[in-house]
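Sequence isn't available, so here's the structure alone:
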């Protein structure tokens, strides 16, 4: 099953998340198919940025949004 979820990057106590498309069996920070955007909880100006067209493409192919990604993009 293909999922759209967050992958944690950054250093300790300064998280930075990438919105990725991956197989649900892969680990959180493991292999991914495509990077769709990012989420920066510490930066107030550019907090969330993602490619809406590619996200719609993957959803049409059957990808499922994680709960956190769904709450961010709704």
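Nice, I can see it. Here the structure is a predicted model, which means the values were calculated and not measured.

Every contact and neighbour count from this point should use C-alpha atoms.
Will do.

any idea which helix is longest in the protein?
helix 52-60 (DSSP state H).

And the contacts of that one?
With C-alpha atoms under 8 Å, 6 or more residues apart in numbering as the test, helix 52-60 has contacts from 36, 65.

switch the cut-off to 6 Å
Residues outside helix 52-60 that contact it (C-alpha atoms under 6 Å, 6 or more residues apart in numbering): none.

Give the buried residues for it.
Using 16 or more other C-alpha atoms under 10 Å as the test for burial, helix 52-60 gives 55, 58.

next one: it to chain centre, how far?
How far helix 52-60 lies from its chain's middle: 12 Å, per C-alpha atoms, centre = their mean, to the nearest Å.

and the comparison structure, right after this:
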């Protein structure tokens, strides 16, 4: 089973809100996921994400592939944690 770290869309029309999830890569975008590792709110100013880096690192260590957006959020979270 190939695991992907990607966004799961929530919210309403014109008010998107995303969960950052670990999911089987063959599942639908908003289908059942294995584990939620964070959230992302693109409409919020400033730090618009909340991510559990330990869970993300665990999934990446076992071979999960992060989408471009999730990889960007992980990078931002790591730089914020190191400051």
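Now that the structure is in, tell me what you want to look at. None of these values were measured; they are calculated from a predicted model.

still on that earlier bit, so which bit of structure 2 is the longest helix of structure 1 matched to?
Alignment of helix 52-60 of structure 1 against structure 2: residues 53-61, by TM-score structural alignment.

That stretch vs structure 1, mean deviation?
By mean C-alpha distance after the TM-score superposition for structure 1, the fitted stretch 53-61 of structure 2 averages 0.5 Å away from its aligned residues in structure 1.

Now residue 17 of structure 1: closest residue in space that isn't a chain neighbour?
residue 8 (4.6 Å; C-alpha to C-alpha, 6 or more residues apart in numbering).

So that neighbour versus residue 38 of structure 1, what's the distance?
10 Å (C-alpha to C-alpha, to the nearest Å).

Which one of these two is surrounded by more residues?
residue 38 (20 against 14; other C-alpha atoms under 10 Å).

Need the contact partners of the one helix or strand that one maps to.
According to DSSP states H and E, residue 38 of structure 1 maps onto strand 34-39. With C-alpha under 6 Å, 6+ apart as the test, strand 34-39 of structure 1 has contacts from 17-21, 47-51.

List only buried entries from these.
17-21, 48, 50.

These: which two are farthest apart?
Maximum pairwise distance in these, criterion C-alpha to C-alpha, is 16.3 Å, between 21 and 48.

where along structure 2 do the helices fall?
53-61, 68-82.
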